[in-house]
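[1] Based on what follows, work out the 3D shape:
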Amino acid sequence: MKRKLTICLLLALIFYIGNAKAEERGSLEELNELSDTVFQMTRQSQYDEALQVLGYFEKKLKAAEKSPANQSLSGAQIRQITLGFNDMERSLKQTDTSDSEKLRAAAQFRMLMDAVKNQSDPLWGSLEKPIMETFSALKKEVQENEKTNFHEKWNEFISLYDLIYPSLTMDISIDQLDDVGKHIDVIEQEAFQHMTVSTKLERLSLLQKDLKSVFDRVEKDDADPSLLWVILTTGGIIITALTYVGYRKYRAEKNKLKKRDYPK
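    This is a model prediction of the structure:
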């Protein structure tokens, strides 16, 4: 009798765990698909419809937070998703936000949710080529002492990095992102312009090396070329007036999470 009872309890436990994992996968999959729907609607300038989908996304996110089956969403992840959601909603609601800025916010939100769900082939990895290619241009401008062109290329790089930074916080360790951030801070300082050419090139190479190590963890085969095409060919989406603001905001939030010892 005891043996039968034990077997029944084990079967019930297995059934419960199986259902919980299925529910967990299902809710994450749905949130990911909803972010893609928001992206596609924003791409087609269907902003009211995109806002309606965002409203449904918010309800599903709150349900996932409360569900005991969805323990894979850590406090850090929920906080970053909420930040991305708020940015997306604000962008769609503001009438003075340009179409390109709305699409940029949608692309950023799309990649963030994809990073939460996909561990091996996140969409942010599809921006490796345009990001890493900027270093050749930056080094060339340093060697030719073209400060104006350097700043233009640097803004392009920062804008692209800002685009994927929220997604990076889902996949890359805090220490690794801090290393990249420290290199960026040095190059952002006025003192950088007074360094020798060799020192500037060294600083850029250090940043390039650390960024390469970030992208090296991504499997390249399944990156979505259509998303990359939209991001890079839509006028004004690469460089906007909000350049670098988003990166600093997410970095500050990540540091707060680190101090509070949230699980990664």
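[2] When you work out contacts or count neighbours from here on, use the C-alpha atoms and nothing else.
    OK.
[3] secondary structure element for residue 158?
    helix 147-171 (DSSP states H and E).
[4] Distance from that helix to the middle of the chain?
    12 Å (C-alpha atoms, centre = their mean, to the nearest Å).
[5] could you check the angle helix 147-171 makes with whatever helix or strand comes next after that helix?
    Next helix or strand after helix 147-171 toward the C-terminus (DSSP H and E): helix 174-188. Orientation note: helix 174-188 sits at an angle of 170 degrees relative to helix 147-171 (axes from the mean of the first three to the mean of the last three C-alpha atoms, to 10 degrees).
[6] what comes up buried for helix 174-188?
    By 16 or more other C-alpha atoms under 10 Å, the buried positions in helix 174-188 come out as 174, 177, 180-181, 183-184, 187.
[7] So which elements touch the helix holding residue 158?
    Helices and strands touching helix 147-171, by 3 or more C-alpha pairs under 8 Å, 6 or more residues apart in numbering; DSSP states H and E, are helix 75-93, helix 99-117, helix 128-143, helix 245-259.
[8] Residues in contact with the first one: which ones?
    Residues lying outside helix 75-93 but in contact with it, judged by C-alpha atoms under 8 Å, 6 or more residues apart in numbering, are 47, 51, 54, 65, 97, 101-102, 105-106, 108-109, 112-113, 116, 166, 170, 250, 254, 257, 262-264.
[9] Mind checking which of those are buried?
    Buried among the contacts of helix 75-93 by 16+ other C-alpha under 10 Å: 47, 51, 54, 65, 101-102, 105-106, 108-109, 112-113, 116, 166, 170, 250, 254, 257, 264.
[10] so where does the residue lying closest to residue 179 once chain neighbours are set aside fall, helix or strand?
    Nearest residue to residue 179 in three dimensions, chain neighbours excluded: residue 210, at 7.3 Å (C-alpha to C-alpha, 6 or more residues apart in numbering). Element membership of residue 210 [criterion: DSSP H and E] is helix 197-215.
[11] want to put them side by side, so please do this one too:
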Amino acid sequence: MIRKVILCMLIALIFPACGLKAGGDPAALQELNELSDTVFQLTRQTQYHEAVQILQYFEDRLKAAEKSEAEDVMTATEIRQVTLAYHDVLKSLEDKETEQTDKLKAAAQFRMLMDALESDHDPLWSSLKKPIMDSFQALKAGIQKEDGMTFQEKWNHFLSLYDTIYPSLTIDVPPKQLKSVSSHIDVVEHGDFQQMTESSKLERLTALEKDLEDVFNQVEEDDADPSLLWVILTTGSIILSTLTYVGFRKYKAEGDRRKKREKDWPK
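    So this is what the prediction gives:
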């Protein structure tokens, strides 16, 4: 009971001017954005029960926006995006089987999505430009050294970072531009990529790199929220280590089978 009272007081202190007003009051979107940050901070501190309570309050405010003339606050499409993200993070936080890193990633995605909706410039997702763009140097090096294992490790790391900011990109980046990025990713993901020549692989990666550079150049870089960036990079490294281990076992098994075939092949 005491915990609930404290939580209510916290909400009242942080958001004294509650209420999504008709006509596109910018304070309405700001309130939702600040609530998403509170959810993220509580998740980071593993206070999942409190984070869920804030999410439930967030849902009330979002419903108020839907009932009001909220087109100037969020479009119907954006409200659907936020609703989906809300349910994703809520499900993650309420599921006791979900790993802490997955809860953090869901909360980080939710946080950056709301920030992208409110921010006219310097969105949080832009702070990941350096780690994402730097990853291409390692990807190209893996190709040039013909080191398939290193390339796959770095590619998985890139994908985990891109996946984290993707929901936010759908708010700030034109669909045609995102589709172009996705098409390049699909090419690298396809099994035929490994059969290409080195020059063709590098050409594909360079095209993807340029498209992503164009995406980030649309906004000015923001000073990263240290806690958010730390969570994203830590989550990415944990995902990377897991995928690396699985990939290594697969890579080793394929190598063993190849050696056995060569040994058994009649001389």
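[12] Not counting the helix holding residue 210 of the first structure itself, show me its contacts.
    In contact with helix 197-215 of the first structure (C-alpha under 8 Å, 6+ apart) are residues 125, 128, 132, 135, 139, 142-143, 172, 176, 179-180, 183-184, 187, 192.
[13] of those residues, closest to residue 17 of the first structure?
    Using C-alpha to C-alpha, residue 172 comes nearest to residue 17 of the first structure of those, at 28.6 Å.
[14] what about that closest one, how many residues close to it?
    15 (other C-alpha atoms under 10 Å).
[15] May I have the secondary structure class of the residue nearest to residue 100 of the first structure when sequence neighbours are not counted?
    With sequence-adjacent residues excluded and distances taken as C-alpha to C-alpha, 6+ apart, residue 100 of the first structure is closest to residue 237, at 5.1 Å. Secondary structure, DSSP: H, G, I helix; E, B strand; the rest coil: residue 237 of the first structure is coil.
[16] residue contacts, residue 237 of the first structure?
    Counted by C-alpha under 8 Å, 6+ apart, residue 237 of the first structure has contacts 100-101, 103-104, 231.
[17] Name only those of those residues that count as buried.
    Judged by 16+ other C-alpha under 10 Å, buried ones among the contacts of residue 237 of the first structure: 100-101, 103-104, 231.
[18] from the middle of its chain, how far away would stretch 230-249 of the first structure be?
    13 Å.
[19] Closest to the centroid, which residue in the first structure?
    Taking C-alpha atoms, centre = their mean, the centroid of the first structure lies closest to residue 167, which sits 1.9 Å from it.
[20] these two touch, right, it and residue 115?
    Yes: counting by C-alpha atoms under 8 Å, residue 115 is a contact partner of residue 167 of the first structure at 5.6 Å.
[21] Show me what the longest helix anywhere in the first structure is packed up against.
    As assigned by DSSP state H, the longest helix anywhere in the first structure is helix 2-43. Judged by 3+ C-alpha pairs under 8 Å, 6+ apart, helix 2-43 of the first structure is in contact with helix 47-66, helix 99-117.
[22] What count of nearby residues applies to residue 63 of the first structure?
    Residue 63 of the first structure has 13 neighbours, counted by other C-alpha under 10 Å.
[23] just the one 3 residues further on next, same as before
    Residues contacting residue 66 of the first structure under the criterion other C-alpha under 10 Å number 10.
[24] which residues does residue 27 of the first structure contact?
    Shown in contact with residue 27 of the first structure (C-alpha under 8 Å, 6+ apart): 60, 64.
[25] From residue 116 of the first structure, how far out is it?
    Note on residue 27 of the first structure: its distance to residue 116 of the first structure, by C-alpha to C-alpha, to the nearest Å, is 12 Å.
[26] quick one on the thing from earlier: output the buried residues of helix 174-188 of the first structure as TSV; include the columns distance to residue 88 of the first structure.
    As requested, these are exported to TSV (distance: C-alpha to C-alpha, whole Å):
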residue	distance to residue 88 of the first structure
174	24
177	23
180	26
181	24
183	29
184	26
187	29
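[27] Farthest pair within those?
    Top of the distance list for the buried residues of helix 174-188 of the first structure (C-alpha to C-alpha): 174 and 187, 20.1 Å.
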